[in-house]
Every structure is written in structure tokens, then in C-alpha cells.
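Student: need a structure here:
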Amino acid sequence: MGLRLACRPLKPIDARRAREYAKHAMPSVHLTRHLYTFFPHLEGQHLIVEASTAGEVVAALEKLAPGIGFYICDERGRLRTHVNIFVGKQMIRDRKGLTDAVAADDEVHILQALSGG
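Tutor: Purely as a prediction, here's the structure:
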């Protein structure tokens, strides 16, 4: 005897509601655990920023947590060698200018490499 599930069909979203959602959607940002050591007020928060490039994500984080931008980028604004930024599942390619596009519904992950012996 099999299990039967009763499901009702989902209502389609009309075009107007879809546009409203898209207008308010913003990328969410996930940080490596190590960064919460230095910026504990960000821990446990759902980080959502208004940004269309990786550089704008870093700038928005800097407004939320002054100093985090220098942890991510060097004094010339380039991504530090031990830091990687992923937009979705793709690592960004422009480590110098951080011009990689970020869509409103993207998840951005900022990770630091582990080193040591």
C-alpha cells in the first residue's frame, strides 16, 4: 500500500507581483566564520545588501561593519590573495576591479583561505 499525498496546485504569480518582487530582491551575503571574530555584530544576521557588482557588495558591507572592507581588499582595492568571493557557485574573475556582476537574487559567499602548518 503506497503513500498518497494531497497537494494543491500553486497559484501562478502574475507579472505585476513578479516585478514587485524583483524590484525589492537584493543579494544575500554569507561570510566565513573567521570574519565574525572581528565583526561579531554581523554574526547571526541575514546580510542583504543593495549591489550589482562584487565591489558594491564589499562597499555595502563596509557601511555595515567599518573595517571589513580592508579585511577583504588591500589598500589598492584589490581582493586580497587569501580571500575568494563566490557569486552563486562561480568564483569572481576580476580580482583587481571587482566588477563581476551580482544579480538581485544571487547569494554571495566571502571566504578566507586557511593557511598554516
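
Student: please make it C-alpha for all contacts and neighbour counts, starting now.
Tutor: Fine.

Student: pull the contacting residues for the closest residue to Cys73 other than its chain neighbours.
Tutor: Once flanking residues are discounted, Cys73 sits nearest to Leu79: 4.4 Å by C-alpha to C-alpha, 6 or more residues apart in numbering. Applying C-alpha atoms under 8 Å, 6 or more residues apart in numbering, we find Leu79 in contact with Ile72, Cys73, Arg95, Lys96, Leu98.

Student: how about this one, so we can line them up?
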Amino acid sequence: MAHVVFTQQLKRFTEVPEVDTPAATLREALQAAFEINTRLRGYVLDDQGHLRPNVVVFIDGRRSHERVRLDDELKPDSQVHVLQALSGG
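Tutor: Purely as a prediction, here's the structure:
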């Protein structure tokens, strides 16, 4: 099963579950996490269901390039890391 991990920075705002899921796409994997904690969705996706500008996803060590459809394919043993970009000075 694909394993989804969220940055601990989000933990300041809401629960960040680690999820093992049989999802075949990034969107399905994210949805599995949102089913555990619905509040997490608003921190990761915008109102149109696209990745927020300050969020980046790595799948098996490679940056996901599909921010709208989120249809990046996952392997059964994929490692998905959802990170929140930091800004400021």
C-alpha cells in the first residue's frame, strides 16, 4: 500500500495522520487522509480541489508536477510526502 506522510508543520493546526492506502493516484491517496481528518483538506487543497500554492508533494522522492488533476500514479509501495512551503525572513 502507498504510504502518505504530512509535514509536521501542519500539526500546529490539525491532526496529521500517516495513511497506508491502496490508492492508485495522488488524489485518491489524499482523499484517504481527508476521510480521517476532514480539516486537513483545507490546508492542502484550495476551494477548487487543487494543491494550494504553498504545498508541494513528493512521490517516491520526485516532485509531483500535476497540481490540478492530482492524477500522478502511485505504485503499491509508493512513499508520498506532503510538505508545506515556508516563507518569511
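
Student: sorry, back to before: so how do I select the buried members of the contacts of Leu79 of the first structure in ChimeraX?
Tutor: Buried subset of these, written as a ChimeraX selection, criterion 16 or more other C-alpha atoms under 10 Å:
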select :72,73,95,98
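
Student: so which of the contacts of Leu79 of the first structure is the closest to Val87 of the first structure?
Tutor: Leu98 (11.4 Å; C-alpha to C-alpha).

Student: that closest one pairs with which position in the second structure?
Tutor: Matched to the second structure by TM-score structural alignment, Leu98 of the first structure sits across from Leu70.

Student: do the same with Ile68 of the first structure
Tutor: Superposed on the second structure with TM-score structural alignment, Ile68 of the first structure falls opposite Leu40.

Student: make a markdown table out of the contacts of Leu79 of the first structure and add secondary structure and distance to Phe86 of the first structure.
Tutor: Formatted as a markdown table, those follow (DSSP: H, G, I helix; E, B strand; the rest coil; distance: C-alpha to C-alpha, whole Å):
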| residue | secondary structure | distance to Phe86 of the first structure |
| --- | --- | --- |
| Ile72 | helix | 13 |
| Cys73 | strand | 15 |
| Arg95 | coil | 11 |
| Lys96 | coil | 15 |
| Leu98 | coil | 11 |
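
Student: quick check, nearest of the contacts of Leu79 of the first structure to Ala51 of the first structure?
Tutor: Using C-alpha to C-alpha, Leu98 comes nearest to Ala51 of the first structure of these, at 11.8 Å.

Student: out of the contacts of Leu79 of the first structure, who's nearest Val57 of the first structure?
Tutor: Using C-alpha to C-alpha, Leu98 comes nearest to Val57 of the first structure of those, at 9.3 Å.

Student: contacting residues around the closest one?
Tutor: Per C-alpha under 8 Å, 6+ apart, neighbours of Leu98 of the first structure: Thr53, Ala54, Gly55, Arg78, Leu79, Ile92.
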